[in-house]
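> After the sequence you'll find the predicted model.
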Amino acid sequence: MSNRTTMFLLLGFSDVRELQILHFVGFLVIYLAALVGNLLIFMAIAFDHHLHTPMYFFLMNLSILDLGSISVTVPKSMANSLMNTRSISYAGCVAQVFFLLFLVGADFSLLTIMAYDRYIAICKPLHYETIMKSRTCVEMATCAWISGLLYAVLHTGNTFALTFCGSNMVDQFFCQIPQLLKLTCSDSYLSEVRVLAFSVCLVLGCFVFIIVSYVQIFKSVLRIPSEQGRHKALSTCLPHLTVVSLFVCTGIFAYLKPTSSSPSPLDLVVAVLYSVLPPIMNPVIYSMRNKEMKAALRRLTGCR
């Protein structure tokens, strides 16, 4: 294409019609599972006054972000498979990049805040109610959403300020910045370095904060005299630590591995892992080892 790109073509999972239908059905089941799981978590917390605490308030926000992030990528891929097309408009690609970065950035900021919440609850329990007031929690959650918004504005603007005038084939099932940078006819090296450097610094800073928080948490847990008390403290931390590990490991593997010149099945698998797996697994992780959440879900659904 010699002129400026006005439409992109996303990588399909297969050209065989039967496999396209299978992909549609598979993604539909995954999307419905994430939709039901996150909505149940949201409704259980919203309607159960026993869960109106800072930890569950942040978890409710996390469910909204997870539901939004999977809704940005999966429905478009499903529609393309069902209609046997690969196209996405330039504006659609911009919107997909912006909202995915916004939701994922806010997601990780919120996970960092949740680590701080667990630190205060376990290391400074006597001051927990005075530190984690309702207004403070709302302000912290708002900061997480705003940080995601600023992150998305910065990187989306930086990426689409470049000119795309070469091939319009994106080697991924959604618009992904590393794949888009391969299509630009501008000098994208400095742009790519800035994006990568800023992202690594941001993620590394949040991750170090989470690690330091958990080091202090585990030190406090080891000083708890009763085994039951230690188990109760750890049971509130392990789901969050599992979610953080899943989020960080899949994201790092997806963005820091070398980009290949030609599409590979591994690239698609990795993209599915970091964009689809966390929104599905988070409700399962938080409900399996949490007695209060399981009790609230039973009350919500009427199951014994």
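Received the coordinates, thanks.
> drop to CA atoms for contacts and neighbour counts, all remaining ones
Will do.
> what about the residue nearest the centre of the chain, distance to Ile21?
The centre of the chain sits closest to Val104, judged by C-alpha atoms, centre = their mean, with a distance of 4.3 Å. Noted for Val104: a distance of 29 Å to Ile21, by C-alpha to C-alpha, to the nearest Å.
> could you pull out the strands for the stretch 101-250 of the chain?
Using DSSP state E, counting those that start in this stretch, the strands assigned to the stretch 101-250 of the chain run over residues 169-170.
> Tell me how many other residues surround the nearest residue to Met288 once chain neighbours are set aside.
The shortest distance from Met288 to any non-neighbouring residue, by C-alpha to C-alpha, 6 or more residues apart in numbering, is to Lys294 (7.3 Å). Lys294 has 16 neighbours, counted by other C-alpha atoms under 10 Å.
> which SSE is Lys294 in?
helix 291-301 (DSSP states H and E).
> what's that helix packed up against?
helix 17-47, helix 277-288 (3 or more C-alpha pairs under 8 Å, 6 or more residues apart in numbering; DSSP states H and E).
> A further structure is provided below for comparison with the first:
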Amino acid sequence: MKNPENSSEENLTEWMEFVLLGFAEVPHLQWFLFGLFFVSYAIVLLGNGTILLVTRVDPSLQTPMYFFLGNFSFLEICYVSVVLPRMLMNLATQQRAISLAACAAQMCWVLILGATECFLLAVMSYDRYVAICKPLHYALVMNHNVCTKLVAGSWIGGVPVQIGQTFQIFSLPFCGSNQINHFFCDIPPILKLACGETFINQLMVYIVAVLFVSVPFLLILISYSKIISKILKLPSATSQSKAFSTCSSHLAVVVLFFGSAIITYLRPKSSHSSGTDKVLSVFYTI
């Protein structure tokens, strides 16, 4: 007869893959969802690819705003490409297995690129603040050297922390079900499968979310409060409309991305719902 402790250890060591359930609860919508997300992916690639190309080759667009926009478009292509191709494959083939290593790699890239997006959106809001509130100093403050350093900092700023967080989560023992009730390897559904105490991991998730999500969001709010105050003081409605038009699309992305990310990572663990998490994740990943 096997020792129960040995059996438990064997169960833990045999865990070499997860199963991404995705949208398995609605089997009659699988091909509809495949078509919807395939079209979305094509639009993301075409739209952002076009922006990236135009901002690189058009001499009139060699300004800080379009430099940041080009980097943001490239980031969006990378971000959705970490999640959507596998999700489309799972919807098409119904083969939902993902290896432990592939799951860890996907989570790590999602976290790194998500942190980059937070930082880059904050940098873009600062660029708009300088352009609208300090127009005479714009060329001096946002010179090429400063813009390059801001973009480089956005790309690499979160790498060490997010690699460490991913390693910490996947160092946990997993037992019971290996089914992830999500369409990609995100932190909340993975932690639900972990055995033992996960308080330290949950605490780290909150700390990282505050540093990489809440702080950039607060900086964006400060920038836009100054921008809006400045715009309202402009003498004509035409000037106000022109100033608002340079910020409106950026502000829409900020609301969708930060709103869904903050609710996902900073709300209490007890209020997490798999269905809600999936819907929110669509906003900040797709």
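It's in. These figures come from a predicted structure and were not determined experimentally.
> all helices for structure 2, in order.
Per DSSP state H, structure 2 carries helices over the ranges 4-13, 30-57, 64-93, 100-133, 138-141, 144-156, 159-170, 187-192, 199-209, 215-232, 237-245, 248-266, 274-285.
> among those, which is the most enclosed?
Mean neighbour count (mean count of other C-alpha atoms under 10 Å) peaks for helix 100-133 among those, with a mean of 21.
> Give the aligned range of that one in structure 1.
Residues 90-123 of structure 1 are where helix 100-133 of structure 2 lands when matched by TM-score structural alignment.
> Kindly report the same for stretch 58-71 of structure 2.
The alignment places stretch 58-71 of structure 2 over residues 48-61 of structure 1 (TM-score structural alignment).
> what about the matching stretch, start to end distance?
Counting by C-alpha to C-alpha, the terminal residues of stretch 48-61 of structure 1 are separated by 15 Å.
> now swap in stretch 165-178 of structure 2 and tell me
20 Å.
> What range does it cover in structure 1?
Using TM-score structural alignment, stretch 165-178 of structure 2 pairs with 155-168 in structure 1.
> Count residues in the vicinity of the closest residue to Met293 of structure 1 other than its chain neighbours, would you?
Using C-alpha to C-alpha, 6+ apart and skipping residues adjacent in sequence, the residue nearest Met293 of structure 1 is Ser287, 5.6 Å away. Ser287 of structure 1 has 19 neighbouring residues, counting by other C-alpha under 10 Å.
> which residue in structure 2 lines up with Ser287 of structure 1?
Using TM-score structural alignment, Ser287 of structure 1 pairs with nothing in structure 2.
> go on, Leu181 of structure 1?
Counting by TM-score structural alignment, the partner of Leu181 of structure 1 is Leu191.
> of the helices and strands packed on helix 291-301 of structure 1, which approaches Arg230 of structure 1 most closely?
helix 277-288 (18.4 Å; C-alpha to C-alpha).
> got a list of contacts for the closest one?
With contacts defined as C-alpha atoms under 8 Å, 6 or more residues apart in numbering, helix 277-288 of structure 1 is touched by 30, 33-34, 37-38, 41, 63, 66-67, 69-70, 239-240, 242-243, 246-247, 293-294.
> mind redoing it with 7 Å?
33-34, 37-38, 41, 66-67, 70, 239, 243, 246-247, 293-294 (C-alpha atoms under 7 Å, 6 or more residues apart in numbering).
> Rebuild those as TSV, extending it with distance to Asp117 of structure 1.
Below are the contacts of helix 277-288 of structure 1 laid out as TSV (distance: C-alpha to C-alpha, whole Å):
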residue	distance to Asp117 of structure 1
Ala33	28
Ala34	25
Gly37	23
Asn38	21
Ile41	19
Asp66	20
Leu67	22
Ile70	26
Pro239	14
Val243	15
Leu246	19
Phe247	19
Met293	17
Lys294	21
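> Of the residues you listed, which is the nearest to Lys232 of structure 1?
Once C-alpha to C-alpha is applied, the member of these that ends up nearest Lys232 of structure 1 is Pro239, at 12.3 Å.
> Can you tell me how far the closest one is from Leu111 of structure 1?
11 Å.
> next one: Pro263 of structure 1
32 Å.
> now swap in Tyr151 of structure 1 and tell me
16 Å.
> Please apply the same query to Thr130 of structure 1.
21 Å.
> swap in Arg299 of structure 1?
Counting by C-alpha to C-alpha, the gap from Arg299 of structure 1 to Leu111 of structure 1 is 27 Å.
> just Ser167 of structure 1 next, same as before
Counting by C-alpha to C-alpha - Ser167 of structure 1 and Leu111 of structure 1 are separated by 38 Å.
> got it, and Leu28 of structure 1?
Taken as C-alpha to C-alpha, the span from Leu28 of structure 1 to Leu111 of structure 1 is 27 Å.
> Alright, that wraps it up for me.
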